[in-house]
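Asks: have a look at this fold, sequence not included:
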């Protein structure tokens, strides 16, 4: 099985899990969500594809709808904090995609 197939299977499993869990746990006031970020040029990613941060960011900036910006770890952290906060109190069963329009 290719890595892309493995990734797709596991990604859809997580999204299915949050949807199912949100239905089961909603009666207790428990919200269940997930975050699906685009590629972030972390040290792990740089090592995986043997490229420098600037190279990864340039390549991915060209592939998204939002230009002159790249996704940073802090952006993902802010999204997670939002979903964990009271500001998102009526959001459950949601997959927050943070990809600059890549999946459009």
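Replies: Structure's in. What do you need? Computed from a prediction, not measured in an experiment: that's the story for all the values here.
Asks: for the rest of this, base every contact and every neighbour count on C-alpha atoms.
Replies: OK.
Asks: gap between residue 76 and residue 5?
Replies: According to Cα to Cα, to the nearest Å, residue 76 stands 24 Å off from residue 5.
Asks: state the number of residues packed around residue 22.
Replies: 21 (other Cα atoms under 10 Å).
Asks: and what of residue 78?
Replies: 11.
Asks: doesn't it lie inside a strand?
Replies: No - counting by DSSP: H, G, I helix; E, B strand; the rest coil, residue 78 falls outside a strand, being helix.
Asks: another one to put next to it:
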């Protein structure tokens, strides 16, 4: 997994929270998501061609793994910057927010 420094990923704590990914991180995420988008289109094509179910399921597993990779990358950056910054600012509710997000990712 790519290492993300605080300078590369930072979330603001104002009312409109945003992440500020470096160009490198953003390009990496976009590349991964474009690849996943292509994989999804490929699965659609497999279904249209009546491809053997096990082959389609294996492709779906690969897509889920790729999505998990994107999620892990985002989670790492979020924890190393946004969460730390908000805790340092006294916003301890971020821990509950993070736990809820992790629960959703682990479903």
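Replies: Sure, I can see it. Worth saying up front: this structure is predicted, and the values here are computed from it rather than measured.
Asks: overlay the chains and give the TM-score.
Replies: Laid over one another, the chains give 0.37 as their TM-score (TM-score structural alignment, normalised by the length of the first structure), with 60 aligned residues with a Cα RMSD of 3.4 Å.
Asks: more neighbours: which of residue 76 and residue 5 of the first structure?
Replies: residue 76 (19 against 10).
Asks: quick one: contacts for the more buried one?
Replies: By Cα atoms under 8 Å, 6 or more residues apart in numbering, the residues touching residue 76 of the first structure are 35, 37, 98.
Asks: was I right to think the last one contacts residue 37?
Replies: Yes - at 4.5 Å, residue 98 of the first structure counts as touching residue 37 under the criterion of Cα atoms under 8 Å.
Asks: buried sites along the strand or helix carrying residue 18 of the first structure?
Replies: Residue 18 of the first structure is part of helix 3-25 when elements are defined by DSSP states H and E. Buried positions in helix 3-25 of the first structure, judged by neighbour count with 16 or more other Cα atoms under 10 Å: 15, 17, 18, 19, 21, 22.
Asks: C-terminal to that helix, what's the next element?
Replies: strand 34-37.
Asks: list the helices and strands that next one packs on?
Replies: Packing partners of strand 34-37 of the first structure (3 or more Cα pairs under 8 Å, 6 or more residues apart in numbering; DSSP states H and E): helix 73-84, strand 95-98.
Asks: my read: residue 34 of the first structure touches residue 17, true?
Replies: No - with contact defined as Cα under 8 Å, residue 34 of the first structure does not count as touching residue 17 (9.7 Å).
Asks: from residue 37 of the first structure, how far off is residue 46 of the first structure?
Replies: 16 Å.
Asks: to clarify, my last question referred to residue 19 of the first structure.
Replies: From residue 19 of the first structure to residue 37 of the first structure the distance is 18 Å (Cα to Cα).
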